[in-house]
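Colleague: I would like the atomic coordinates for the input below:
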Amino acid sequence: MAMKILLVIALVILVVNNACCQIPNVYDFCTALLSDNREGSVSSVCNQCQGIPGKRGPKGSPGPQGPKGDHGAASTATQDLEARVEQLEERILFLQRITKNSPEKDNICSLGLKNGSIPNSAMTSSTEWSSSWAAHEGRLEGARCWIAHGSGKIGDWIQVDFGDYKSVSGVVTQGRPGTTQWVKSYKLSCGKEMNEFDWIEENGIVKVFPANTDANTKIYNKLPSPVVCRYFRLYPQSWNAHISMRMDLLRGDCHMYY
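Modeller: Model prediction:
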């Protein structure tokens, strides 16, 4: 009799409990009920049960758009591309200013000896006649010039330190103004370090460049191809009376204009 009463109670609770959880069968439910040491009630059983999930409801309408986030940091590739575009724009502006027959060509293409943007301290020489005829006096169109000590010798040189890597495409020279002193030929070398100079060659042979035949005419010599260096040296190979000269150097991107 007690068992029947128990089964009836279990069935009643099972019907109520179906609203809270899913029990596979009466036996499992009763086992779970009898093994619960706490005060049995519908609510306590429901609290321990979890029903089978129902079907997914219909999709709701989209919510309002959230605020726009901050821009992320530009990638390295983007920064490199922007820098390259800026360089190309500067290059186009430069080319627009110059043509092969432009009277301003020499000024535009100068690397700074003539106009003084290269400081005196950046121009040195192996020897000098005196401080009045030092290397920094050897600027194109200057009132003075560089004069080597004595009448000069093979191995004397005049050097420019750009302070950083520069591209060089050519050299312009003059002699000592108002005299019969000038350099007739020279060799050139280019160095990225003070102890690492390379001769300017053509077809694998160190090139000897022809230079002046008077004191004032500008003689232009274009390199076989532009070179990049920090230190640039000129070595006189032959001269008239003394090694006396003025000079300027030309930008690498002016190579096609001479």
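Colleague: CA atoms for contacts and neighbours, from now on please.
Modeller: Will do.
Colleague: ranges for the helices of the protein?
Modeller: Ranges of helices within the chain are 2-17, 26-34, 42-48, 76-97, 105-109, based on DSSP state H.
Colleague: and those as CSV, adding mean neighbour count and distance to W182?
Modeller: Shown next, in CSV, are the helices of the chain (neighbours: other CA atoms under 10 Å; distance: least, CA to CA, whole Å):
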stretch, mean neighbour count, distance to W182
helix 2-17, 13, 116
helix 26-34, 14, 116
helix 42-48, 14, 109
helix 76-97, 11, 33
helix 105-109, 17, 21
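Colleague: Including distance to G204, could those go into a markdown table?
Modeller: Below are the helices of the chain laid out as a markdown table (distance: least, CA to CA, whole Å):
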| stretch | distance to G204 |
| --- | --- |
| helix 2-17 | 100 |
| helix 26-34 | 99 |
| helix 42-48 | 93 |
| helix 76-97 | 31 |
| helix 105-109 | 27 |
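Colleague: among those, which is nearest H136?
Modeller: Among these, helix 105-109 comes nearest to H136, with 18.4 Å by CA to CA.
Colleague: Give the other helices and strands that that closest one contacts.
Modeller: Packing partners of helix 105-109 (3 or more CA pairs under 8 Å, 6 or more residues apart in numbering; DSSP states H and E): strand 244-251.
Colleague: how does it look with 6 Å?
Modeller: Where contact means 3 or more CA pairs under 6 Å, 6 or more residues apart in numbering; DSSP states H and E, helix 105-109 is not packed against any helix or strand.
Colleague: OK, contacts around V206?
Modeller: I200 (CA atoms under 6 Å, 6 or more residues apart in numbering).
Colleague: What separation do you get for it and L88?
Modeller: Distance, V206 to L88, by CA to CA, to the nearest Å: 34 Å.
Colleague: Please apply the same query to G138.
Modeller: 34 Å.
Colleague: so how many other residues sit close to H136?
Modeller: 25 (other CA atoms under 10 Å).
Colleague: Check the contact between it and N120; I expect there is one.
Modeller: Yes - counting by CA atoms under 6 Å, H136 touches N120, with 5.0 Å between them.
Colleague: Another for comparison:
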Amino acid sequence: MGMKSRLIPDTSITASSMFDVLHSPQLSRLDTKVNSVAGSWAARTNNTGEWLQIDLGAKRALGGIVTQGRPKHTQWVVSYTVSCGSDENDLDEIAKDGKTLVFDGNRDMNTKVYNRFPTVMSRRYVRIYPQATHDWMSMRVELVSTECFYSANPFI
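Modeller: Have a look, this model is predicted:
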């Protein structure tokens, strides 16, 4: 939906914190590899409550998410929750049957993990809240539109 292709501008990718400028939210694009140090967003702390947010600029149909860990380092998000909304100050957690969904994340640095949302939703803001990590809270992401689920190669 624009992370990897850079249709989503750097200014639309924010986070609760970043470890340093080499691990800014703008490096959270799927398949990013900058150098031997950088290549993903990494939070300043490894505590629950940190988040990565993507502003799509307008409401768009969301169907899921793809995640990766930090390249060249054994750091990744093992599980996470997602909140979405049309106003960044009024986000709703993605839930099923009244329970917040905890999505399975990564088990290594580079393998892409795909998660579909339980329903298609039209939202502008997507905020990812890591719940468990391996070594450190680091991740790369892409959002998936509904059209991707019906194509021959559903994920980029």
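Colleague: how about the helices of structure 1, which one is nearest T213 of structure 1?
Modeller: So among the helices of structure 1, helix 105-109 is nearest, using CA to CA, at 20.5 Å.
Colleague: which other residues reach that closest one?
Modeller: L250, R251.
Colleague: What residue in structure 2 is paired with T78 of structure 1?
Modeller: T78 of structure 1 maps onto no position in structure 2 when the alignment is built from TM-score structural alignment.
Colleague: Actually, R233 of structure 1.
Modeller: That one, R233 of structure 1, aligns with R127 by TM-score structural alignment.
Colleague: how much space is there between the residue nearest the centre of structure 2 and Q131 of structure 2?
Modeller: For structure 2, the residue nearest the mean C-alpha position is V141 (4.1 Å; CA atoms, centre = their mean). Distance, V141 of structure 2 to Q131 of structure 2, using CA to CA: 16 Å.
Colleague: quick one on the thing from earlier: could you measure from the residue nearest to the centre of structure 2 over to V66 of structure 2?
Modeller: 6 Å.
Colleague: cool, and Q75 of structure 2?
Modeller: Distance, Q75 of structure 2 to V66 of structure 2, by CA to CA: 16 Å.
Colleague: is it true that the match of R233 of structure 1 touches E50?
Modeller: No - applying CA under 6 Å, one finds R127 of structure 2 not in contact with E50, separated by 10.0 Å.
Colleague: Give the burial count for the aligned partner of N47 of structure 2 in structure 1, as a bare number.
Modeller: Superposed on structure 1 with TM-score structural alignment, N47 of structure 2 falls opposite K153. By other CA under 10 Å, the residues close to K153 of structure 1 number 17.
Colleague: so what's the closest residue to the match of R233 of structure 1 other than its chain neighbours up against?
Modeller: Spatially, and ignoring its direct neighbours in sequence, R127 of structure 2 is nearest to Q53 (4.2 Å; CA to CA, 6 or more residues apart in numbering). By CA under 6 Å, 6+ apart, the residues touching Q53 of structure 2 are I13, T14, A15, V126, R127.
Colleague: Closest one of those residues to W136 of structure 2?
Modeller: Looking across the contacts of Q53 of structure 2 and measuring by CA to CA, the closest to W136 of structure 2 is A15, at 15.3 Å.
Colleague: shouldn't that closest one be in contact with E50?
Modeller: No - using CA under 6 Å, A15 of structure 2 makes no contact with E50, being 7.5 Å away.
Colleague: Which position in structure 1 pairs with T81 of structure 2?
Modeller: Checking TM-score structural alignment: T81 of structure 2 goes with K187.
Colleague: what's the neighbour count on that match?
Modeller: For K187 of structure 1, using other CA under 10 Å, the count is 18.
Colleague: how far away is it from K166 of structure 1?
Modeller: Relative to K166 of structure 1, K187 of structure 1 is positioned 19 Å away (CA to CA).
Colleague: Check A215 of structure 1 too.
Modeller: 29 Å.
Colleague: whereabouts in structure 2 does stretch 116-128 of structure 1 align?
Modeller: Stretch 116-128 of structure 1 covers residues 6-18 of structure 2 once aligned (TM-score structural alignment).
Colleague: roughly how far out does that stretch sit from the chain middle?
Modeller: 11 Å (CA atoms, centre = their mean, to the nearest Å).
Colleague: Let me see the residues that make contact with that stretch.
Modeller: 2, 24-26, 42-44, 50-55.
Colleague: ok, now stretch 66-86 of structure 2?
Modeller: 40, 91-94, 102-106, 109-110, 112-114, 123-142.
Colleague: what's the answer for stretch 150-157 of structure 1, then?
Modeller: S125, S126, L234, Y235, H242, I243.
Colleague: Please repeat the previous calculation with a cut-off of 7 Å.
Modeller: S125, S126, T127, W129, R233, L234, Y235, P236, Q237, A241, H242, I243 (CA atoms under 7 Å, 6 or more residues apart in numbering).
Colleague: ok, now stretch 129-149 of structure 2?
Modeller: 1, 3-4, 28-30, 40-43, 46, 48-52, 61-70, 74-82, 120, 154-155.
Colleague: Which PyMOL command selects the buried ones in the residues you listed?
Modeller: Of the contacts of stretch 129-149 of structure 2, the buried ones go into a single PyMOL selection, burial set by 16 or more other CA atoms under 10 Å:
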select buried, resi 1+3+4+28+29+30+40+41+42+43+46+50+51+52+61+62+63+64+65+66+67+68+69+70+75+76+77+78+79+80+81+82+155
